[in-house]
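1. Structure of the sequence below:
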Amino acid sequence: MSRVDWSAHPLVLAPMAGDPSTVALAAAVAGEGMFPFLAGAYVTVERLRADIVALRASTSAPFGVNLFAPSPNLPSMLDDARTYAALLDPWAQAAGVALGEPRYDDDGFDTKVAALVELAPAVVSFSFAWPPAETVAALRSAGCEVWVTINDPAEVAWAVELGVDGLVAQGWEAGGHRGGPQDTGEDQLPVRKLVMAVRSLTRLPVMAAGGVMTGGDAHALLSAGATAVAFGTAFLACPEAGTADVHRHSLTHREATTVTRAFTGRSARALVTTWTQRFGPASPAAYPHVHHVTAPLRAHGKATGEAELVHLWAGTGHAQVRELPAAELARLLTAELKTG
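-> A predicted model of the protein is given here:
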């Protein structure tokens, strides 16, 4: 039996790895009936444990945790990342920053899975790749629902075979990384068309994600067959979010977004900057190798407020972002949902 009554929690706070997701943000929206996710990627297992404990101390509502499943480590990726680093190096030197070394890691996947089996949040979702079948089984045995992210209807059959409990259908409009298991680098379906295509292939619950900024947006996706609808970019400007100041400012002061591998070696939607325009076409499919190369430069950009040096993740609806406390925004989205 599902641990989550999605009819009672149709609006979801998406996980936003790399600082925006915080316990305070999750707790605030949970108090208003939304289903929150914590981002388990890019944090230590100790931090993940502490966040789960802190959220449980703040709310009795159900919540989820998202992990990045380990990406393939192809032999070519290290060389490709080194070539890209050589291209970036003069630009980094001009900023007074030494680039990082390209390398592979799995973000502590096994230790984080073990912690989640022990702590058993209501939902564990995965992005970037499929979790091993034994991981799915262990989490489900612990009482967790297991969801995976897809970007293409062709991925539905694989997910069903894996035995998961639900699908996150991430449309082309979504900010941040493409979460599905295949980073093709090609344009993909917008969220409404993706939801309808996925719904025609499976009876599994479907969570829609991508460019959703209002309750009216969510109503349209629920009407198209989604079980629940996730909001990410919409919450980046909330005071409870850990969003960098330069990122907050850019959401309403830049117009265009692009999908690029320039920052991490994996396709992701960000606001257009000098970095994306100058280096995006040359960036290889080499995650997380490129992520480690560029991390020092991106951290420098955040610290100094140099937007051209920051990965400004944003969905296509970013201009509609509302700078409200998270609880107030959650109430507003719920009211908008009711009025359609």
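2. make it CA atoms for all contacts and neighbour counts henceforth
-> Fine.
3. what are the ranges of the strands in this structure?
-> Along the chain, counting by DSSP state E, strands occupy 11-13, 35-39, 64-68, 123-127, 145-150, 166-170, 176-177, 206-209, 228-231, 257-260, 268-271.
4. Could I get those in JSON lines, plus columns for mean neighbour count?
-> Shown next, in JSON lines, are those (neighbours: other CA atoms under 10 Å):
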{"stretch": "strand 11-13", "mean neighbour count": "26"}
{"stretch": "strand 35-39", "mean neighbour count": "27"}
{"stretch": "strand 64-68", "mean neighbour count": "24"}
{"stretch": "strand 123-127", "mean neighbour count": "25"}
{"stretch": "strand 145-150", "mean neighbour count": "26"}
{"stretch": "strand 166-170", "mean neighbour count": "28"}
{"stretch": "strand 176-177", "mean neighbour count": "24"}
{"stretch": "strand 206-209", "mean neighbour count": "28"}
{"stretch": "strand 228-231", "mean neighbour count": "26"}
{"stretch": "strand 257-260", "mean neighbour count": "24"}
{"stretch": "strand 268-271", "mean neighbour count": "26"}
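5. Need the ones you listed in CSV (columns: distance to G305).
-> CSV is the format used below for the strands of the chain (distance: least, CA to CA, whole Å):
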stretch, distance to G305
strand 11-13, 27
strand 35-39, 24
strand 64-68, 28
strand 123-127, 29
strand 145-150, 32
strand 166-170, 30
strand 176-177, 20
strand 206-209, 29
strand 228-231, 26
strand 257-260, 19
strand 268-271, 15
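6. So which of these is nearest A218?
-> Closest approach to A218 among the strands of the chain (CA to CA): strand 228-231, 5.9 Å.
7. Mind giving me the packing neighbours of that closest one?
-> Packing contacts for strand 228-231, counted by 3 or more CA pairs under 8 Å, 6 or more residues apart in numbering; DSSP states H and E, involve strand 11-13, strand 206-209, helix 215-223.
8. To check against the first, give me the structure of this:
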Amino acid sequence: MSSAPSLHASPDLSTPFSRRFGLRLPLVQGPMAGGPTTPALVAAVSNAGGLGFLAGAALAPEKIASEVAAIRALTDKPFGVNLFVLDPANPGEATVRRALEAIDPVAAQFGLPPGVALARYAPDFRTQLDVVIALRVPVVSFTFGLLPQADVARLHAAGSFVMGTATHVAEALAWREAGADAIVAQGAEAGGHRGTFIGEAPHALIGTMALVPQLVDAVSAVDARGASGLPVLAAGGIMDGRGIVAALALGAQGVQMGTAFLGCEESAIPADWKARLRASADTATSVTRAITGRHARGIRNPLMQQLEARPETVAPYPVQNALTQPLRQRAARENDGDYLSLWSGQGAPLSRRREAGLGARQIVEALDAEWRTLLGKLPGNVSGNPSHES
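-> Coordinates of the predicted model:
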């Protein structure tokens, strides 16, 4: 591998977004809720010149605080925390009973007792938000819903840069109206949960190549009231330097890559999940709501197939997610990928182009070398594209 360039990208190979955070390349590491994004992973990406991101959505508020402290002990570079915008879940008894009718027989294969209704199905979002504001996290992103303007203002007052996830134009415009600083364009190729919050998720499966330029056109220009345009980050199917260059050519100011880091050394997912990522084919993933109650893309396995067989029993997120969690946690302890939620993007087979088990720093360095090499072969450069000027 060639020697790494300096941490700060040269002006001709940077965007306003990467310059704002002093990034070596315009790269955000996808948060990936469910365990992959350890403090070690987040810090390694930030130290290598990308923007590391902690998945905070599934964490209790005090756990978010301890994870942020651990990240700060490992890096003095900018990093982010992602949260899911959720209202408290109060399912009826019948909803829980129906869901467990399908889940319990699967869980029994691991010797687990029948499930029961829970006092809480997810951490309290409002408390999570208060903690993140108090911690003055440099970057905070949101998925699953729209944050009120007042909360965006609170984050800004704490010095946080706010990013909203959008799967189509109306959502991007809603985030712009709420005061967000950037939009993450989540293409249909992306692994994990869909961020759709306006309309039906199956209707918002827009590919990254089609989605990014439409969002750029919608939010990058100065609006009629004189408000500045927003940078767009491309997410979904981007696994190497080719994807980064393609996203920038479409007008994005950066990329968010999750699956590319899912199998890295610092990722906390089980070994069988990592192995299945590298062994997967281009048709290996499906979008399902059967595992968690919300549409998400992952590698098909018996868990997905068995729960999909009874769609009428699936409870809404986060209820279904909480009820299947004991089963998935047991499968993780036993390294049994048949009963994990194998979240993965459609680009996972491209991971075979790299050695297995690379560290996050090595991946960032490889990506940096790839996109710089490709841009060096193209006429013009990133900063010469007017769509990258804020």
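9. would you list the helices and strands packed on strand 228-231 of the first structure in CSV and tack on distance to V123 of the first structure?
-> Output for these, formatted as CSV (distance: least, CA to CA, whole Å):
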stretch, distance to V123 of the first structure
strand 11-13, 12
strand 206-209, 12
helix 215-223, 20
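10. To T316 of the first structure, which of these lies closest?
-> Among these, strand 206-209 sits nearest to T316 of the first structure (CA to CA), with 11.7 Å.
11. Give me the range in the second structure that the closest one lines up against.
-> Counting by TM-score structural alignment, strand 206-209 of the first structure falls onto residues 232-235 of the second structure.
12. Which residue numbers in the first structure does stretch 130-142 of the second structure align to?
-> With TM-score structural alignment as the criterion, stretch 130-142 of the second structure aligns to 114-126.
13. next one: stretch 336-343 of the second structure
-> The aligned range for stretch 336-343 of the second structure is 306-313, by TM-score structural alignment.
14. And that stretch, what's buried?
-> The neighbour-count check on stretch 306-313 of the first structure (16 or more other CA atoms under 10 Å) flags 307-313 as buried.
15. L51 of the second structure versus the aligned partner of S60 of the first structure in the second structure, what's the distance?
-> In the second structure, the residue paired with S60 of the first structure is D76, using TM-score structural alignment. Separation of D76 of the second structure from L51 of the second structure (CA to CA, to the nearest Å): 12 Å.
16. and what of E334 of the second structure?
-> Here E334 of the second structure is placed at a distance of 32 Å from L51 of the second structure (CA to CA).
17. ok, back up a step: start and end of the match of stretch 336-343 of the second structure, how far apart?
-> Chord length of stretch 306-313 of the first structure, first to last residue, is 15 Å (CA to CA).
18. Contacts for the match of stretch 130-142 of the second structure next, please.
-> Stretch 114-126 of the first structure is contacted by residues 3-4, 45, 49, 52, 62-69, 138-139, 142-149 when judged by CA atoms under 8 Å, 6 or more residues apart in numbering.
19. if we go to 6 Å?
-> Stretch 114-126 of the first structure is contacted by residues 3, 62-68, 139, 142, 144-148 when judged by CA atoms under 6 Å, 6 or more residues apart in numbering.
20. T274 of the first structure: which of the helices and strands packed on strand 228-231 of the first structure is closest?
-> In terms of CA to CA, the element of these nearest to T274 of the first structure is strand 206-209, at 27.4 Å.
21. Superpose on the second structure and give me the mean offset of the closest one.
-> With mean CA distance after the TM-score superposition for the first structure, strand 206-209 of the first structure departs from the second structure by a mean of 0.9 Å once superposed.
22. That strand packs against which elements?
-> If you count contacts as 3 or more CA pairs under 6 Å, 6 or more residues apart in numbering; DSSP states H and E, strand 206-209 of the first structure packs onto strand 166-170, strand 228-231.
23. Specify, as a residue range, where the first one falls in the second structure.
-> Aligning strand 166-170 of the first structure against the second structure (TM-score structural alignment) gives residues 182-186.
24. repeat for the shortest one
-> Aligned by TM-score structural alignment, strand 228-231 of the first structure falls on residues 254-257 of the second structure.
25. Identify the residue of the first structure aligned to E266 of the second structure.
-> Aligning on TM-score structural alignment places E266 of the second structure opposite E240 in the first structure.
26. For T264 of the first structure, see how far away that match is.
-> E240 of the first structure is 26 Å from T264 of the first structure, by CA to CA.
27. Settle it for me: which of those two has more neighbours?
-> Under the criterion of other CA atoms under 10 Å, the comparison of E240 of the first structure against T264 puts T264 first, with 24 against 21.
28. what number of residues lie near the closest residue in space to that one that isn't next to it in sequence?
-> Of all residues not flanking T264 of the first structure in the chain, H291 sits nearest, at 3.8 Å (CA to CA, 6 or more residues apart in numbering). Neighbour count of H291 of the first structure, defined by other CA under 10 Å: 23.
29. H291 of the first structure matches what in the second structure?
-> So, by TM-score structural alignment, H291 of the first structure is matched to N321.
30. Before I go, just wanted to say thanks for your time.
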